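Q: All I have is the shape, not the residue letters:
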């Protein structure tokens, strides 16, 4: 289990909601998309969910995080998701971090790091840019091995 030094305390609740994000990732995989899933949690319940779908929608912004934020905003009737936690199976890119800031996501919990495009710890700390008017608490490496395994299996299968 990740320790607090890597971005905050992690609980059994975090693991439960990360498993929901993993379920969404498997839905993406079934559609031939890169298996990344996300859920937005508000008041202890899933307010929105999404899986990666840029290929099927011809929308380069249809990352799992953005889809989940859109779903939560529609369900709540508010684009500001104040107090929400976003769970995602991989470290978000810069675009997704920007969407989280605009949606006022309070906390981000991610699974596997993304060494090429991850914008929370791997390539930069986009959520800490001094010009931002909102801060996001981050906890990482939750169910990291399982999140990484889903991605690795997908790409291994594609290479065969």
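A: That came through, no problem. Because the structure is predicted, anything quoted here is derived from the model rather than measured. Residues are numbered from 1 along each chain as shown.
Q: Only C-alpha atoms from now on, for both contacts and neighbour counts.
A: Noted.
Q: in stretch 71-88, what counts as buried?
A: 71-73, 79-81, 84-88 (16 or more other CA atoms under 10 Å).
Q: and which of those residues is nearest residue 15?
A: Of all those, residue 15 sits closest to residue 87, with 9.5 Å by CA to CA.
Q: Tell me who's in contact with that closest one.
A: Residues in contact with residue 87 (CA atoms under 8 Å, 6 or more residues apart in numbering) are 14, 17-18, 21, 38-41, 108-110.
Q: May I ask which two of those residues are separated the most?
A: Farthest apart among these by CA to CA are 41 and 110. That separation is 13.3 Å.
Q: the more surrounded of these two?
A: Comparing residue 41 with residue 110 by other CA atoms under 10 Å, the one with more neighbours is residue 110, at 25 against 22.
Q: just to revisit the earlier point, I'd like to know which of the buried residues of stretch 71-88 are part of helices.
A: If you go by DSSP state H, these have 71-73 in helices.
Q: re the thing from before, reformat the buried residues of stretch 71-88 as JSON lines; add distance to residue 33.
A: Shown next, in JSON lines, are the buried residues of stretch 71-88 (distance: CA to CA, whole Å):
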{"residue": "71", "distance to residue 33": "19"}
{"residue": "72", "distance to residue 33": "21"}
{"residue": "73", "distance to residue 33": "23"}
{"residue": "79", "distance to residue 33": "26"}
{"residue": "80", "distance to residue 33": "28"}
{"residue": "81", "distance to residue 33": "26"}
{"residue": "84", "distance to residue 33": "26"}
{"residue": "85", "distance to residue 33": "24"}
{"residue": "86", "distance to residue 33": "20"}
{"residue": "87", "distance to residue 33": "19"}
{"residue": "88", "distance to residue 33": "15"}
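Q: Structure two is appended below for comparative analysis:
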């Protein structure tokens, strides 16, 4: 499967999160071409601000396959991971991140000047990064949701 295939899988799960009333974000954790974990944002339906998609995917993979299998894996996320998730990815040993959509593209105001690159530089995290995979589709879903705090154009 290609990066676009794994991102398409993440998008299907983001649609499920959206339909359920959660933030439309999902993540797929892959190692050696195999899906080890899938996570959907659940922070609204579970009333828990830590139930982000990346956390859920890493948790699912570690519980099913062992935490050591997560090391060196790739996370495919429909949205740029927040600082909390980026920190968890560093601690888990995630080696690569494939992004659909960036906070800057949405013009979000609630995260200041944050970017995954800034986090990695400050935290000494050597993360391989691929951006813009199915970006238009990720953006369309996010705009349908319409609850981001954004700057005017």
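A: Great, that's in hand. These figures come from a predicted structure and were not determined experimentally.
Q: all strands in the first structure, in order from the N-terminus.
A: In the first structure, the strands defined using DSSP state E lie at 37-42, 45-51, 85-90, 107-112, 137-139.
Q: Quick check: which of the ones you listed is buried the most?
A: The highest average neighbour count among these, using mean count of other CA atoms under 10 Å, belongs to strand 85-90 at a mean of 31.
Q: how big is the offset of it relative to the second structure?
A: Compared with the second structure after fitting, strand 85-90 of the first structure has a mean deviation of 0.4 Å; criterion: mean CA distance after the TM-score superposition for the first structure.
Q: quick one: that strand aligns where in the second structure?
A: Residues 74-79 of the second structure are matched to strand 85-90 of the first structure when aligned by TM-score structural alignment.
Q: for the first structure, which helix is longest?
A: Under DSSP H, the first structure gives helix 12-30 as its longest helix.
Q: just how off-centre is it within its chain?
A: 10 Å (CA atoms, centre = their mean, to the nearest Å).
Q: which parts of it are buried?
A: 14-15, 17-29.
Q: So which other helices or strands are in contact with it?
A: strand 37-42, strand 45-51, strand 85-90, strand 107-112, helix 144-159 (3 or more CA pairs under 8 Å, 6 or more residues apart in numbering; DSSP states H and E).
Q: JSON lines for these, including distance to residue 100 of the first structure?
A: Formatted as JSON lines, these follow (distance: least, CA to CA, whole Å):
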{"stretch": "strand 37-42", "distance to residue 100 of the first structure": "10"}
{"stretch": "strand 45-51", "distance to residue 100 of the first structure": "13"}
{"stretch": "strand 85-90", "distance to residue 100 of the first structure": "8"}
{"stretch": "strand 107-112", "distance to residue 100 of the first structure": "9"}
{"stretch": "helix 144-159", "distance to residue 100 of the first structure": "21"}
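Q: Grab the most central residue of the first structure for me.
A: residue 88 (2.4 Å; CA atoms, centre = their mean).
Q: which residue in the first structure lines up with residue 129 of the second structure?
A: Match for residue 129 of the second structure (TM-score structural alignment): residue 138.
Q: measure its match to residue 85 of the first structure for me?
A: 10 Å (CA to CA, to the nearest Å).
Q: Now do the shared contacts for those two.
A: With contacts defined as CA under 8 Å, 6+ apart, the residues adjacent to both residue 138 of the first structure and residue 85 are 107-109.
Q: Pull the residues that contact stretch 50-60 of the second structure.
A: 25-29, 36-43, 70, 75, 77, 81, 85, 88-89, 92.
Q: switch the cut-off to 7 Å
A: Contacting residues not belonging to stretch 50-60 of the second structure are listed as 25-29, 37-43, 85 [CA atoms under 7 Å, 6 or more residues apart in numbering].
Q: And the furthest pair within those residues?
A: 29 and 43 (19.2 Å).
Q: Spit out the contact partners of residue 144 of the first structure.
A: 111-112.
Q: for residue 99 of the first structure, same thing?
A: Contacts of residue 99 of the first structure (CA under 7 Å, 6+ apart): residue 66.
Q: mind listing what's buried in stretch 43-51 of the second structure?
A: 43, 51.
Q: Equivalent analysis for stretch 129-142 of the first structure, please.
A: Buried-residue list, stretch 129-142 of the first structure, by 16+ other CA under 10 Å: 134-136, 138-142.
Q: Span of that stretch from start to end?
A: 24 Å.
Q: what's the distance between the counterpart of residue 91 of the second structure in the first structure and residue 43 of the first structure?
A: Aligned counterpart of residue 91 of the second structure in the first structure: residue 102 (TM-score structural alignment). As for residue 102 of the first structure, its distance to residue 43 of the first structure is 20 Å (criterion: CA to CA).
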